[in-house]
Each structure stands twice: as structure tokens, then as C-alpha cells.
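Visitor: Take a look and give me a structure for this.
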Amino acid sequence: MSDTESALLNELVVAFKCLPSVGARTAQRMAFHLLEHDRENGLRLAAAMQNAIENIGHCSLCRTLTEHSICRICSDKSRATETLCVVENPSDVLAVEQATAYRGFYFVLMGKLSPLDGIGPDELGLDLLEKRLEDEPIKELILATNPTVEGEVTAHYISELAAKYNVNTTRIAHGVPVGGELDYVDSSTLSHAFDGRRNY
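Guide: Sure thing, here's the model as predicted:
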């Protein structure tokens, strides 16, 4: 935008550009749409974003996003305590829940091992995962990290950690393309991969 255009409008466009896959043109279209056609929903969006950002934190057990100290899944006494599924991101929890019949618990890494980016075991909370392996009656650790190079390295590291506690590790199998991201995989493919997991 030129210097003669609204500073507030420019600020709104720049704010939209922080979203993934949103470039300058898309951000501009979103800003104009809200201002020209949907101010009421724009205010609702702003209020919802502020409320979520101020009140959503991480579950103290699995580290997924929640507004409570312990999330809904970790609070569910009907779930299987002997299985723990390790995923990279909170969105992966949602993907697995929607696509599979899995009824165990989760541990969210909030990333993957990437030494070049300064992300090591401490940044992924692997000390917390190790404590769960030590303290809980976990019999199977399901490695559902994304099938990228970093995801595979992370899975291998965690499998070695689990071996110290004689916990069997499995890896989600065929159907998920190499280099893919779980939250972009369709439900039937993810369900098939989950059901076909193998020893790691």
C-alpha cells in the first residue's frame, strides 16, 4: 500500500500476513472483505482471537492446547492407559482423533528435532515424556511424527528412549507420503496408516 492510504488499513493487512500461506494480496482481500462486507464477523473474529490467545495454554500432561490445566483427553478416565501416541503438533492430535478409533493418550512434542534450528530434546519436552515412560503403565508407544527427515530422526531418538524402559514402540505405517504433514492427509489414508503401524 502507498503512504497515502490508511495506516490502520495497512496495519490490518500486515496483521493478516502473519498467517501461514497468506501473502500480501490475500491479506489485502481479507482486510477489504471484513471492512466492506462483514464488520460484525470481523469484531467476532477479533474477540475470539484475543480470548483464545489470552486463555489457551498447554496441558500439563500431554502439552496439547487447552484452556484447562489438564485437557479433555487426558481427563478422560475411559481411555487406555497402556498406549501413548507421540505427535509433533496439537493439530496432529485432532487429525488422529477424527480419523481413527485410537483411544489411548497423547504426548505433543510441539516440534521435531532439528539441531540446525537449535531444537534439541529439551525443547521438545522429552524429559517429561521420559518421566511418563518411567511412571505410567505404558506398554506401547506409537510414533506418529510426520514422515519427514526430521520426523524420522525424532522417532528414532524417542524409540531409543522408550527402549530404556522396555516399552514397545510402533510407527504409523503405509499410506502417509514421505515428506507429508499429518494434518494434510485425508482421513481414510491416516486411518489406514494408523491401523497398519509396525514395530519400530
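Visitor: going forward, measure contacts and count neighbours with C-alpha atoms only.
Guide: Fine.
Visitor: Other residues contacting the lengthiest helix in the chain?
Guide: The longest helix of the chain (DSSP state H) is helix 39-55. Helix 39-55 is contacted from outside by Leu34, Leu35, Glu67, using Cα atoms under 8 Å, 6 or more residues apart in numbering.
Visitor: Which residue is the nearest non-sequential neighbour of the last one?
Guide: Leaving out its chain neighbours, the residue that sits closest to Glu67 by Cα to Cα, 6 or more residues apart in numbering is Ile56, at 4.3 Å.
Visitor: Could you do the second one as well?
Guide: The shortest distance from Leu35 to any non-neighbouring residue, by Cα to Cα, 6+ apart, is to Gly42 (7.9 Å).
Visitor: next one: stretch 37-48 to chain centre, how far?
Guide: 26 Å (Cα atoms, centre = their mean, to the nearest Å).
Visitor: Please apply the same query to stretch 68-87.
Guide: The answer for stretch 68-87 is 15 Å, by Cα atoms, centre = their mean.
Visitor: With Leu84 as the reference, measure out to the residue nearest to Leu35.
Guide: From Gly42 over to Leu84 the distance is 39 Å, taken as Cα to Cα, to the nearest Å.
Visitor: Tell me who's in contact with Ser114.
Guide: Counting by Cα under 8 Å, 6+ apart, the residues that Ser114 touches are Gly120, Glu150.
Visitor: Looks to me like Phe107 is in a strand.
Guide: Yes. Assessed with DSSP: H, G, I helix; E, B strand; the rest coil, Phe107 lies in a strand.
Visitor: Would you quantify the distance from the closest residue in space to it that isn't next to it in sequence to Thr154?
Guide: Leaving aside its sequence neighbours, Phe107 sits nearest to Cys62 (Cα to Cα, 6+ apart; 4.4 Å). Per Cα to Cα, Cys62 is found 17 Å from Thr154.
Visitor: can you check Lys164 too?
Guide: Relative to Thr154, and taking Cα to Cα, Lys164 is found at 16 Å.
Visitor: Would you do the same for the sequence below? I want to compare the two.
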Amino acid sequence: MDFYPIAIEKLIEEFAKLPGIGYKTAQRLTLHVLNLPREEVDEFAEALVKARGTIKYCSVCGNYTDTDPCGICSNPSRDKSTICIIEQPKDIISLEKVREYNGVYHVLHGVISPMSGKGPDDIKLKELVRRINEDVKEIIVATNPNVEGEATAMYISRILKPLGVKVTRIAHGVPVGGDLEYADEVTLSKALEGRVEL
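Guide: Got it, this is the predicted structure:
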């Protein structure tokens, strides 16, 4: 039973392909776009096409950029002796918002996940190893605290330790403002494991 013309159904389908967007949200977005003035729709479409056409990956770290190398890699005030390994470019935004880290990054573009058919050769590990030189003092592994993220962190540690570089892992545990009664066993275990002296 088709409620909409084919063009509207197609647009709903396309919006629904976006992460976190279900059919109802895609439908709302489609109907909103249809009610926009033609100039705004043209600007939106042009922004999509321009972003897709001009944004590329930094040849050094793998972050999104419109210049190569990216602004972080080319910034002389960044500490190049520390590399923070993350899963996706969007993770850089989260870490940069904290304003505590002044090193550089390396984006893996995924994690090791045998269930999904992704092995070490499917993520940017060779590129990471090529970046290790005598100037690099520490590698911070900031993959997500799930099975795949932990497996990837352990694999990275195993391949980098023989190179003489310090490999650390971001801490995991109970979030600020969280209640212990709502924390799962793994989170509490990690919180106890990573405890610090007061």
C-alpha cells in the first residue's frame, strides 16, 4: 500500500539509510524538505555534493580534511611524540572537545571483528606502524570499550611493544554523574581495575 508518490518514497528510503534514522524520522525529514523554499533545498543538495566531492582522508592520520595533511597533523604546536589511536574520524571531535589532549591522532577506520569478517589487514594498522619512529614516545589506544575495541587494543599493543614505544589504554569505568546501581558488571570491573589513589 503506497501512501506517497514514488519520488517521496525514494527520498524517505534514502534518509532511512542514514545511521540512527528510522522510517518515521526519515518520513518527517522528507516532508520537512518538501516544505522548504526551493533555494534552501538547492543549498542543501549543493552542500551534500560539495562535501562529498572535496572532503578526503588525511594522508598522515586518516582524519577527514579538505587539505592534506589535515589541520591537526600540520599544526606545529601539536605534540607529535604522542599518537592517539581511534576507530573513526568522528572520535577526534569528541576528544578535541575535552581540550586536554594536544598530541596527534591515527584513525583505524574500523576495528578487528572476526564476526563481521574484519581482520587486522582491513583497518589502518600498517599505516600506524609506518608512523612509529624515534620521536614517538607514547601510543594511546582509545578504541571503544566493547569486545571488538578491546581485541583491537590488545592486538595493537602486541604489535607495537616490540618497537619500543609505550602503549597505554584510555581508562574505562563509571561515568561522572552515574549511579553504581545502574552500572553493568564489566563497567564496574573496569572502574575497580583502573582505580587511582586519592
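Visitor: Can you calculate the TM-score here?
Guide: The TM-score (TM-score structural alignment, normalised by the length of structure 2) is 0.83; 179 aligned residues with a Cα RMSD of 2.2 Å.
Visitor: next structured bit after the longest helix of structure 1?
Guide: Next helix or strand after helix 39-55 of structure 1 toward the C-terminus (DSSP states H and E): strand 57-58.
Visitor: before we move on, back to that, Gly42 and Leu84 of structure 1: which is more packed in?
Guide: More crowded of Gly42 of structure 1 and Leu84, by other Cα atoms under 10 Å: Leu84, with 25 against 16.
Visitor: quick one: contacts for that one?
Guide: Gly104, Phe105, Tyr106, Phe107, Ile138, Glu140, Leu141, Ile142.
Visitor: in structure 2, which of these remain in contact?
Guide: Using both residues aligned by TM-score structural alignment, their matches' Cα atoms under 8 Å, structure 2 keeps these contacts from the contacts of Leu84 of structure 1: Gly104, Phe105, Tyr106, Phe107, Ile138, Glu140, Leu141, Ile142.
Visitor: Compute the number of surrounding residues for Gly196 of structure 1.
Guide: Neighbours of Gly196 of structure 1 (other Cα under 10 Å): 14.
Visitor: do Leu190 of structure 1 as well
Guide: Neighbours around Leu190 of structure 1, by other Cα under 10 Å: 24.
Visitor: Just say helix, strand or coil for Asp135 of structure 2.
Guide: Classified using three-state DSSP, Asp135 of structure 2 is coil.
Visitor: which residue in structure 1 lines up with it?
Guide: Under the alignment (TM-score structural alignment), Asp135 of structure 2 pairs with Pro137 in structure 1.
Visitor: Does that match touch Thr81 like I think?
Guide: Yes. Assessed by Cα atoms under 8 Å, Pro137 of structure 1 is found in contact with Thr81 at 6.8 Å.
Visitor: okay, these two: which has more neighbours?
Guide: Between Pro137 of structure 1 and Thr81, Thr81 has the larger neighbour count (other Cα under 10 Å), namely 16 against 13.
Visitor: any idea where the strands of structure 2 begin and end?
Guide: 56-57, 64-65, 79-86, 103-107, 138-141, 166-169 (DSSP state E).
Visitor: just to revisit the earlier point, show me the contacts for the nearest residue to the match of Asp135 of structure 2 once chain neighbours are set aside.
Guide: Leaving aside its sequence neighbours, Pro137 of structure 1 sits nearest to Glu82 (Cα to Cα, 6+ apart; 5.6 Å). With contact taken as Cα under 8 Å, 6+ apart, Glu82 of structure 1 is in contact with Gly104, Glu136, Pro137, Ile138, Lys139, Glu140.
Visitor: now structure 2: which of those residues match?
Guide: Shared with structure 2, among these: Gly104, Pro137, Ile138, Lys139, Glu140 (both residues aligned by TM-score structural alignment, their matches' Cα under 8 Å).
Visitor: would you list those residues in a markdown table and tack on distance to Arg171 of structure 1?
Guide: Shown next, in a markdown table, are these (distance: Cα to Cα, whole Å):
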| residue | distance to Arg171 of structure 1 |
| --- | --- |
| Gly104 | 15 |
| Pro137 | 19 |
| Ile138 | 16 |
| Lys139 | 14 |
| Glu140 | 10 |
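Visitor: Among those residues, which pair sits farthest apart?
Guide: Using Cα to Cα, these reach their maximum pairwise distance at Gly104 and Pro137, which is 12.0 Å.
Visitor: Name all residues that make contact with Ile92 of structure 2.
Guide: Residues counted as contacts of Ile92 of structure 2 (Cα under 8 Å, 6+ apart) are Asn63, Ile86, Tyr105.
Visitor: What are the neighbouring residues in contact with the spatially most central residue of structure 2?
Guide: Geometric centre of structure 2, nearest residue: Gln88, 2.4 Å, by Cα atoms, centre = their mean. Residues near Gln88 of structure 2 by Cα under 8 Å, 6+ apart: Val107, Leu108, His109, Gly110.
Visitor: rewinding a little: only whichever of the contacts of Glu82 of structure 1 are buried, select them in ChimeraX.
Guide: Here is the ChimeraX command that selects the buried residues among those (16 or more other Cα atoms under 10 Å):
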select :104,138,139,140
